[in-house]
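[1] Have a look at this fold, sequence not included:
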């Protein structure tokens, strides 16, 4: 069968495993997920800096930030190891697989206060997560690098659970 000999010389460390096998889908996943995660961290920072935010929303925003910043760092590391362009700024304005907030969306979140900020964060982050899940599913379906595929599956699992939490929190506001 074609492709069955790809693992014949097994890498000795996880670092070399990350560079062993990768394809265009892996590179695209990393390049698109970095700015997507960066925006989620920015949105979380916005809501964490506000007064009168629902405690469940604050916990969720902290959890999102704690999960996504290390993933950003790992994705950047992979791009470097793969010799791929990590300047995702050149992709400014792209939809990044969906779920990216517009400048107006970000301004509305920045301006919102109290319960309105909590509601807006939950609604926007739900859409944002749905976009990330779509990108991650594309990586699971089309990627080659086992570490990137594993991260994508973690993103799917984590963010699906967070969407359920956000829906519960929205119902309580």
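    Structure's in. What do you need? From a predicted model like this one, the values you see are computed outputs, not experimental measurements.
[2] use CA for all of it now, contacts and neighbours both
    Fine.
[3] Could you report the separation of the most centrally placed residue in the chain from residue 72?
    With distances taken as C-alpha atoms, centre = their mean, residue 37 lies nearest the centre of the chain, 4.0 Å away. Spatial separation of residue 37 from residue 72 under the definition C-alpha to C-alpha, to the nearest Å is 7 Å.
[4] Quick one: the helices in this structure, in order.
    The residue ranges that make up the helices of the chain, judged by DSSP state H, are 14-20, 24-48, 55-81, 103-111, 114-142, 146-172.
[5] by how many degrees do the fourth one and helix 24-48 diverge?
    On the basis of axes from the mean of the first three to the mean of the last three C-alpha atoms, to 10 degrees, helix 103-111 is oriented at 30 degrees to helix 24-48.
[6] buried stuff in helix 103-111?
    Of the residues in helix 103-111, those scored as buried under the neighbour-count criterion (16 or more other C-alpha atoms under 10 Å) are 106, 109-110.
[7] Closest to residue 59 out of the residues you listed?
    When those are ranked by distance to residue 59 (C-alpha to C-alpha), residue 109 comes first, at 17.3 Å.
[8] Against residue 93, how distant is that closest one?
    Summarising the geometry, the distance separating residue 109 from residue 93, computed by C-alpha to C-alpha, is 19 Å.
[9] Next: residue 157.
    Relative to residue 93, residue 157 is positioned 27 Å away (criterion: C-alpha to C-alpha).
[10] Kindly report the same for residue 78.
    When C-alpha to C-alpha is the yardstick, residue 78 and residue 93 sit 23 Å from each other.
[11] okay, pairing it with this:
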């Protein structure tokens, strides 16, 4: 029996079919590779955060362009009321503080922290996040008197502390103000250090670094004031 040899036309059809199959497989592989790249591209879990980072447009209208994570959001939401209490404490110095350096520090605190509050509020607006994170957080109670200053937020003064500071005058106020502001600043520094370590947004991390630097220097000045009062 002689071997059957395919006709030339049949061999050509077989070759074309094989080439078509190879082309289809290759195209499918490229498609899967592209899909796989889209699934992972842009995923950023920050530094230990359980949720993925969110991207914001890098336009000139965005005050904090680039990716951000939950740590960035919480930093702004917590630091805003923290700064607001520092301004409230500083406001009590008018007519109560006697020491010239205490008065100078009050002016420095107001000059730095009021603009930072506005800046962080602009971040949250751009990120489409609420300014307050009190809902569902233990120790946060807005009640009839606003935020309970006895919350678990680092360095926050209680309502009783604020009443004592309000009742003090002269050297007593200066000493109490310095002691409370040292504690308050140390709380802010702790929060800012966490942002520097675990935050994702470059702008937020830069402000956190400024908080650490500026408030650490003010703590040193308050400690020197206490040494001489």
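    Structure received. Everything quoted here is computed from the prediction, not taken from an experiment.
[12] hang on, the earlier thing: can I get the helices of the first structure in JSON lines including distance to residue 89 of the first structure?
    Supplementary listing: the helices of the first structure in JSON lines, determined by distance: least, C-alpha to C-alpha, whole Å:
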{"stretch": "helix 14-20", "distance to residue 89 of the first structure": "23"}
{"stretch": "helix 24-48", "distance to residue 89 of the first structure": "8"}
{"stretch": "helix 55-81", "distance to residue 89 of the first structure": "13"}
{"stretch": "helix 103-111", "distance to residue 89 of the first structure": "15"}
{"stretch": "helix 114-142", "distance to residue 89 of the first structure": "18"}
{"stretch": "helix 146-172", "distance to residue 89 of the first structure": "21"}
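[13] right, so of the ones you listed, which gets closest to residue 88 of the first structure?
    For the helices of the first structure, proximity to residue 88 of the first structure was assessed by C-alpha to C-alpha; helix 24-48 is nearest, at 5.8 Å.
[14] now that closest one and helix 146-172, what's the angle there?
    With the same axes, to 10 degrees applied, the angle from helix 24-48 of the first structure to helix 146-172 works out at 30 degrees.
[15] Next, the angle from helix 24-48 of the first structure to helix 55-81.
    Computed by the same axes, to 10 degrees, the angle between helix 24-48 of the first structure and helix 55-81 is 150 degrees.
[16] now helix 24-48 of the first structure against helix 114-142, angle please.
    For helix 24-48 of the first structure and helix 114-142, the angle between their directions (the same axes, to 10 degrees) works out to 170 degrees.
[17] Mind giving me the packing neighbours of helix 24-48 of the first structure?
    Packing contacts for helix 24-48 of the first structure, counted by 3 or more C-alpha pairs under 8 Å, 6 or more residues apart in numbering; DSSP states H and E, involve helix 55-81, helix 103-111, helix 114-142.
[18] Relative to residue 46 of the first structure, which of those is closest?
    helix 103-111 (6.3 Å).
[19] Adding distance to residue 19 of the first structure, write the buried residues of helix 103-111 of the first structure out as a markdown table.
    Listed next are those as a markdown table, based on distance: C-alpha to C-alpha, whole Å:
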| residue | distance to residue 19 of the first structure |
| --- | --- |
| 106 | 36 |
| 109 | 39 |
| 110 | 39 |
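[20] Show me which of those is closest to residue 119 of the first structure.
    Checking the buried residues of helix 103-111 of the first structure one by one against residue 119 of the first structure (C-alpha to C-alpha), the nearest turns out to be residue 109, at 9.5 Å.
[21] Check whether that closest one really touches residue 120, as I assumed.
    Yes. Taking contacts as C-alpha atoms under 8 Å, residue 109 of the first structure lies within contact range of residue 120: 6.4 Å.
[22] Residues in contact with both of the two, list them for me.
    By C-alpha atoms under 8 Å, 6 or more residues apart in numbering, residue 109 of the first structure and residue 120 have no common neighbours.
[23] Which strand or helix spans residue 13 of the second structure?
    For residue 13 of the second structure, the element it lies in under DSSP states H and E is helix 8-40.
[24] what about that helix, distance to the chain center?
    Taking C-alpha atoms, centre = their mean, to the nearest Å, one finds the center of helix 8-40 of the second structure at 48 Å from the center of the full chain.
[25] same check, this time on stretch 121-137 of the first structure
    Mean C-alpha position of stretch 121-137 of the first structure versus that of the full chain (C-alpha atoms, centre = their mean) differs by 8 Å.
[26] Now that stretch: buried residues?
    Buried residues in stretch 121-137 of the first structure, defined by neighbour count with 16+ other C-alpha under 10 Å: 121-122, 124-137.
[27] Check stretch 75-88 of the first structure too.
    Within stretch 75-88 of the first structure, the residues that qualify as buried by neighbour count (16+ other C-alpha under 10 Å) are 75-79, 82, 86.
[28] in the first structure, what residues pair with stretch 161-168 of the second structure?
    For stretch 161-168 of the second structure, the aligned range in the first structure is residues 105-112, judged by TM-score structural alignment.
[29] what does the matching stretch contact?
    Outside of stretch 105-112 of the first structure, the residues that reach it under the criterion C-alpha under 8 Å, 6+ apart are 43, 46-47, 117, 120-121, 124.
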